[in-house]
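*Asks:* Sequence and predicted structure below; questions after.
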Amino acid sequence: MTKRGSRRKGATRAERAARAEAEGKRDFSPLRKWSKRIVIWGGAAALLGALFIAIAVAFAARSLPSFYQLKATQNAQTIVVRARDGSELVELGPSYGRWISSDEIPQVMKDAMISVEDRRYYSHPGVDPYGLARAVYVWATGEDRLGATSTITQQLARNVFLNSNRSLDRKAREAVLAMALEWKFSKEQILELYLNKVYFGGGAYGIDSASRKFFSHPATELSTAEAAIIAGLVKAPSRYSPTADVDAAVGRASVVLRLMREQGRITADQAKVDVSAVNLKQEQGTNSVRYFTDWALPQLELLLPETFEPIEVWTTLDPGMQKAATTAVQANAPDGAQGALVSLDRDGAILALVGGTDYVETNYNRATNAMRQPGSSWKLFVYLAALEAGYTPNDRVVDTEVSIGGWSPRNSNGRNIGETNLRTAFAYSINTVAAQLGNEVGFSQVASMARRFGISTPINTYPAMVLGSNEVRLLDMTRAFAAVSAGGSSVEPYGIVKVTTADGELLYQHRKARSTQLVPDHVARGITDLLQAAVQTGTGRAAQIGRPVAGKTGTTSSNKDGYFVGFSSGITTGVWMGRDDNRRVGGLQGGRAPAQAFAAYMRYAVKDRPVEEFDTELQLPEWQMDAEDDYFFGNPDDYYYIDEQGNMIEPGRSDQPGGDLPLPGEGGVQRQFDDEFDRSGRPQRVPGPRPDTTTGRGEDGAPQAIDDDFLDNAIGRDERPQRPEPRPRN
């Protein structure tokens, strides 16, 4: 029993061993079989994938544009705007600079870009397998997302053909296009395309544009430190821009230099270059300049044939005058009010143009687009028509109550001085005289005169139009006064002198507009006489600058608009101030803030020009008045004077001029009817405050140099006389 049992037990063990061996063989054979299948299938899939990628790359390579087509491709036009002295005012649109060929690109620039962006550039086929494997490993070991630094070729493919989405599909297409680029072009061609197209921030595309923007010289002259700064921008153009953060740019450039040294592309001594010593281009402020470019650049559509190549626009703008104009407007505009200024040279060239107090806050151009009432500055056309009809500055007219078709204009002080001359009526902006003159020569004739002098906005011919009820543009009014300054010859404002390509090829050259004599010489001399009197002794005294000035104030009812337009030494300047919502501005009068801004600007504008006496036979300087006129006008210095900054100072006043404080003699407030106009220019009479008449104001609200009581005594008048209407001259 025992032996038999032992044998059975032994047999059982042998059987188990044999069975186990057989089972092991059976288990091993399928594993090996599936392993082989996986390898075979995997290899086949890889082969098919490689074949598919090769076919995709081949098709992509065939569909790619040629090297020369890629060179010519750019997304938008670059416009460099230059001032009259050739300095750069502003650069608009993406800048591509000049195309720099591979032979012209400094080697240090190539080395810097390869070191920081793609160290294995010359050894990979467009996609860096090592970099991709490393990225997958980093992601597999805990990184949140899969990411890899694109090669230079991949970046070029993305910049030229794709967008910046981070989708897997976009990355796959980027890789295929990168390999297609490598298939079709040489490494030097790819690097040339990349360096001329990659974005470096601030609108600069390509190394030449970046070099000019940041260092003011072409890319062919880049130094080691400058090349390191430019190469460091690609990673984050806005963060490392030297114009935005110099320290960040210098720090990033130091990293580039270290990588270049580690990779053996520069020596240790070259890597020690002081990046912080690089001279960066100083950018000028472009705030108010944009008002000018917004007006001038749309004209290129008419001046040039369709072109997308980079251009340079040479303009008439004077940088110093533009800065002075901006400061004058900002310093004198009342709180809560806007201001605008246009300044023209004698040939119509725009020397300065300010469309508001702050372009960043509001880019609405009040100098060229806003339509506002000019107040009494419109009387320029009334008196031009009268002079053309036969009047002269010395002719006698009568300031008396008048009614025209139910419209009864009043002087702002509520008084009438009776008989005077045309010069005085204009200088003190007497409404009733202007109304009579307009009625006599014809309101349509006044409108025709305004059209003749360049007013382009609609003009109604209601009687109230003589007081400035029509809405106009400041540019048009300045143009009209410039024509007077030019002796009655037409003036065409312009802002573009010439347009060239980036290489200097002339595309457009301004030609002087044909001049037309708008009025006879004696009319031009007569109106200049009147305009000079308005500044010397009338409502425009705050515009005096120590040399002959001719101009006219304007203030609309309820102090909604303040105007001053005038000229001196061949420069004509118009200033407007008011609120965009057309609400009243406390203390705003054409003879104050606008005239003061005019004076502040014009002192700078004419400082290098010779003093010019006006061409007029009838001038009215105070030292040439006869005794009777001296007694009539009095001594203006006894009442008001102008300080060195052109501000009007009232005797006994310590407050700053231009405020909304009462003038001497403004005790109680009586009720009167102020003249206002509806949108169509029809007069409306609404109740309003009136200061007492111990000290009067001109029509536009500016203070008179003499009070009404003095005038009464001067002409021996106790009661207001009833004078006949002005008669036509033969």
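*Replies:* That came through fine.
*Asks:* use CA for all of it now, contacts and neighbours both
*Replies:* Fine.
*Asks:* The most centrally placed residue in the chain is in what secondary structure piece?
*Replies:* Centroid-nearest residue in the chain, with C-alpha atoms, centre = their mean: residue 290, separated by 0.5 Å. Element membership for residue 290 (DSSP states H and E) is helix 289-296.
*Asks:* before we go on, here's another structure to hold up against the first:
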Amino acid sequence: MARRPGKSQAAQRARSAAPSRGQRRPARRKRARGNGFPWFRTAASLAIIATLILGGWLVSIARDLPDTDGLQAIERTATIAFLDHNGALIARRGSAHGHEVTVDELPDYLIDAVLAVEDRRFYSHPGVDLIGLGRAMFANVRAGRVVQGGSTLTQQLAKNLFLSPERTLRRKVQEMMLAFWLESRFSKDEILELYLNRVYFGGGAYGVEAASLRYFSRPASELGLGEAALLAGLLKAPSRYSPVNDAQRAAARATVVLDLMAQTGRITEAERMTAAQTPIRVSRGSSSQGAQYFIDWTAEQVRQIAGLDHGDLVVYTTLDVDAQRAAERAVSLILDDESLASGAGEGALVSLAHDGGVRAMVGGRSYARSQFNRAVLAQRQPGSAFKPFVYASAFEAGLSPEDRRNDAPVRIGDWAPQNYNDEYRGEMTLREGFIRSSNSIAVQIAEETGRGHVARLARRLGIESPMRVDRSLALGVFEVTPLELATAYTPFANGGLRAGAYGIERIETAQGEPVYVAPTRPGELVLDARTSARMRDLFLTNVREGTGRRAAVPGLVIGGKTGTTNEFRDAWFAGFNSELVTVVWTGNDDNSPTDRATGGGPPARIFQAYLEAAPRTGLGSRPDQPPTGMAGPPTIETAILPLSDQPAADPANDRDGPAEDPIGAFLAGLGGRD
């Protein structure tokens, strides 16, 4: 009979069959590793999916890349060159392209200047500068805003040639793809040539050759170091740094470029100092931004004359760039001084030769801030500046300057006009009534002569705006433009001949073939000799003794009339000398009252400052005496000579600068120059 195992033996066998504590731990670890494997597979799967999505997105972007055929063809539009009456260039309209240049044709320092500010590692990166990207992204994140960009010169070329200006990540990736493609197809020098021949330098000039001709009137191969620095400085923001718009800002930017060139070893310190001490002379006709008001006015006439499908044209205008600059400075001199402006925020000036040719036109204080041409388009009441037409009609009707009338309150029906400050001086001659700008006497003689006769004479001399032929006509209670008033004053200055205002003398093709020539017809006689002589006497007396005294210019024979409207909303001075008829208006665009500005205040001061500074030749400043009371023009020569003997502040941070329309630090890091 078999013996049953004992209790102790059974327990021992059970213990031997059960796994030990040490044996169970590896089993748990094995199970733990098995449980984690699905997470690893999930992560790997997500990575693969993300890669596929990214790849698909990049493929879709690549498919949308623009056609690169015809890369080296420049699409050229017709240009119009506007010259002043002495042949100086005023402006170009259209996309002006010079002939294409090669790197070998350009001075080394011009290439170095461009690379110093645009892409210092151009010859070492493959189209995208990873170092520049990292630097820009770090700077932008640290600043919390867009302060730098990392776009290379190749990327800028790709954007300018093929892409729209929209600021999106998709467009930025396309820019990078095209940059790599350009680098694979062209040499570095060829890419640099494509860039320099197409980049915009402001002023309608595309390409370095066109820019050199635009600003310096000579080819790029003849530029000096300072001029090369100025052109390179334009690339960051052509309008902002243009010497036409702001000479001092252009000078400061050129100084930054020279400093960067010295810091990167492209020029020596001695070369930097020499460049800083060498004058930079911008083309004479390119230094008056305010002339754009005149160009806008004449460009519309060119389109009407030549049509829309014309080729390149040269327009010979009546403008005088010296007179234009003098007019702009005169307006700024008075209106920038609050004590002299008397609450007038805007102004306009029109200056005509005695035959009606426009010599200067200022449509506002700043063309950059407002392109509304107040000289041509602003309809404002002339006030007492209309009284000469009242007196001229009275003289035609048989009255004389020595006739006497009572300067006293007058009533016509229920209307009772008042003199300025409600002051009356009793009996006086018509001459005295004119120089004191008596409302009472003007209304009296208008009623005696007949309002219809006054209106017809004004029409005959050049007033074209609708006039209300009612009791208030004598006080100029209707609206005219400064150009219109100047045109109507011309017969008072030239002996009685009507002369319509015009700005174009002739138009030619680029080959010199005539397209248009202004008609040379004698002006119609609209004032008889006796009336002209009497009106001239009144105008001269008014400047010598009356309300126009502030318009007097020592050494010049000046005649004119002031005008002020109700609540001091508009102030005028309309006058002339032996060569020019000039009308000045000041006021506010919203028609709000000024601080009691009268025609004898800001407008008369502007008139005086303008004629004081007008050029000698045919425009009346005193012989052998410099203009007085005005600061010198902010020409690029005075602003850059010398540029600066000291380095500009933090020039290393000025390479790319803030973007005008940032979309975040990340995109800015991809390229902040958009």
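*Replies:* Arrived safely, thanks for sending. Remember, predicted model here, so these are calculated numbers, not experimental data.
*Asks:* thinking again about what came up before, give me the mean deviation of the helix holding residue 290 of structure 1 from structure 2.
*Replies:* Helix 289-296 of structure 1 differs from its equivalent in structure 2 by a mean of 4.2 Å after superposition (mean C-alpha distance after the TM-score superposition for structure 1).
*Asks:* coming back round to it: ignoring the adjacent residues along the chain, who's closest to the residue nearest to the centre of structure 1?
*Replies:* Spatially, and ignoring its direct neighbours in sequence, residue 290 of structure 1 is nearest to residue 359 (7.2 Å; C-alpha to C-alpha, 6 or more residues apart in numbering).
*Asks:* mean per-residue distance, the helix or strand hosting residue 406 of structure 2 to structure 1?
*Replies:* Using DSSP H and E, residue 406 of structure 2 sits within strand 404-407. Superposed on structure 1, strand 404-407 of structure 2 shows a mean distance of 5.0 Å to its aligned residues (mean C-alpha distance after the TM-score superposition for structure 1).
*Asks:* Which strands or helices does the helix of greatest length in structure 2 pack on?
*Replies:* Secondary structure of structure 2 read by DSSP state H shows that its longest helix is helix 21-63. Using 3 or more C-alpha pairs under 8 Å, 6 or more residues apart in numbering; DSSP states H and E, the elements in contact with helix 21-63 of structure 2 are helix 169-185.
*Asks:* I'd like the next helix or strand past the helix it packs on.
*Replies:* Next along from helix 169-185 of structure 2, by DSSP H and E: helix 188-198.
*Asks:* In structure 2, what stretch matches stretch 466-475 of structure 1?
*Replies:* Aligning stretch 466-475 of structure 1 against structure 2 (TM-score structural alignment) gives residues 474-483.
*Asks:* gap between the two ends of that stretch?
*Replies:* Separation of the first and last residues of stretch 474-483 of structure 2 by C-alpha to C-alpha, to the nearest Å is 20 Å.
*Asks:* So what touches it?
*Replies:* 348-350, 374-387, 390, 439, 442-443, 446, 451, 463, 465-468, 501, 583-585 (C-alpha atoms under 8 Å, 6 or more residues apart in numbering).
*Asks:* what's the answer for stretch 594-612 of structure 1, then?
*Replies:* So stretch 594-612 of structure 1 is in contact with 321, 324-325, 328-329, 331-333, 540, 542-545, 547-548, 553, 562-565, 568-569, 571, 573-577, 645-648, going by C-alpha under 8 Å, 6+ apart.
*Asks:* returning to that earlier point: restricted to buried residues, select the contacts of stretch 474-483 of structure 2 in ChimeraX.
*Replies:* Command for ChimeraX that selects the buried part of the contacts of stretch 474-483 of structure 2, burial taken from 16 or more other C-alpha atoms under 10 Å:
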select :348,349,350,374,375,376,378,380,381,382,383,384,385,386,387,390,439,442,443,446,451,463,467,501,583,584,585
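*Asks:* Which members of the contacts of stretch 474-483 of structure 2 are positioned in strands?
*Replies:* Assigned to strands by DSSP state E, the following of the contacts of stretch 474-483 of structure 2 qualify: 348, 349, 350, 583, 584, 585.
*Asks:* Quick check: the aligned residue for the first one in structure 1?
*Replies:* Structural alignment places residue 348 of structure 2 opposite residue 340 in structure 1 (criterion: TM-score structural alignment).
*Asks:* thought its match was touching residue 577?
*Replies:* Yes: between residue 340 of structure 1 and residue 577 a contact is recorded at 6.5 Å, counting by C-alpha atoms under 8 Å.
*Asks:* which residues of structure 2 fall in strands?
*Replies:* Under DSSP E, structure 2 gives strands at 80-83, 89-93, 96-97, 205-206, 313-317, 346-353, 358-362, 404-407, 426-429, 504-509, 514-517, 559-564, 570-576, 580-587.
*Asks:* Just put those strands in a markdown table and tack on distance to residue 668 of structure 2.
*Replies:* Putting the strands of structure 2 into a markdown table (distance: least, C-alpha to C-alpha, whole Å) gives the following:
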| stretch | distance to residue 668 of structure 2 |
| --- | --- |
| strand 80-83 | 37 |
| strand 89-93 | 33 |
| strand 96-97 | 30 |
| strand 205-206 | 26 |
| strand 313-317 | 41 |
| strand 346-353 | 39 |
| strand 358-362 | 40 |
| strand 404-407 | 73 |
| strand 426-429 | 75 |
| strand 504-509 | 45 |
| strand 514-517 | 50 |
| strand 559-564 | 54 |
| strand 570-576 | 48 |
| strand 580-587 | 44 |
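*Asks:* Looking at those strands, which is nearest to residue 536 of structure 2?
*Replies:* strand 559-564 (7.1 Å; C-alpha to C-alpha).
*Asks:* can you list contacts of that closest one?
*Replies:* The contact list for strand 559-564 of structure 2 (C-alpha under 8 Å, 6+ apart) reads 382-386, 388, 536, 538-543, 547-548, 570-577, 597-600, 604.
*Asks:* Mind doing that once more with 7 Å?
*Replies:* Contacts to strand 559-564 of structure 2, defined as C-alpha atoms under 7 Å, 6 or more residues apart in numbering, come from residues 382-385, 539-540, 542-543, 547-548, 570-577, 598-600.
*Asks:* what's it aligned against in structure 1?
*Replies:* The aligned range for strand 559-564 of structure 2 is 550-555, by TM-score structural alignment.
*Asks:* re the thing from before, packing partners for the helix holding residue 290 of structure 1?
*Replies:* Here helix 289-296 of structure 1 touches strand 350-354, going by 3 or more C-alpha pairs under 7 Å, 6 or more residues apart in numbering; DSSP states H and E.
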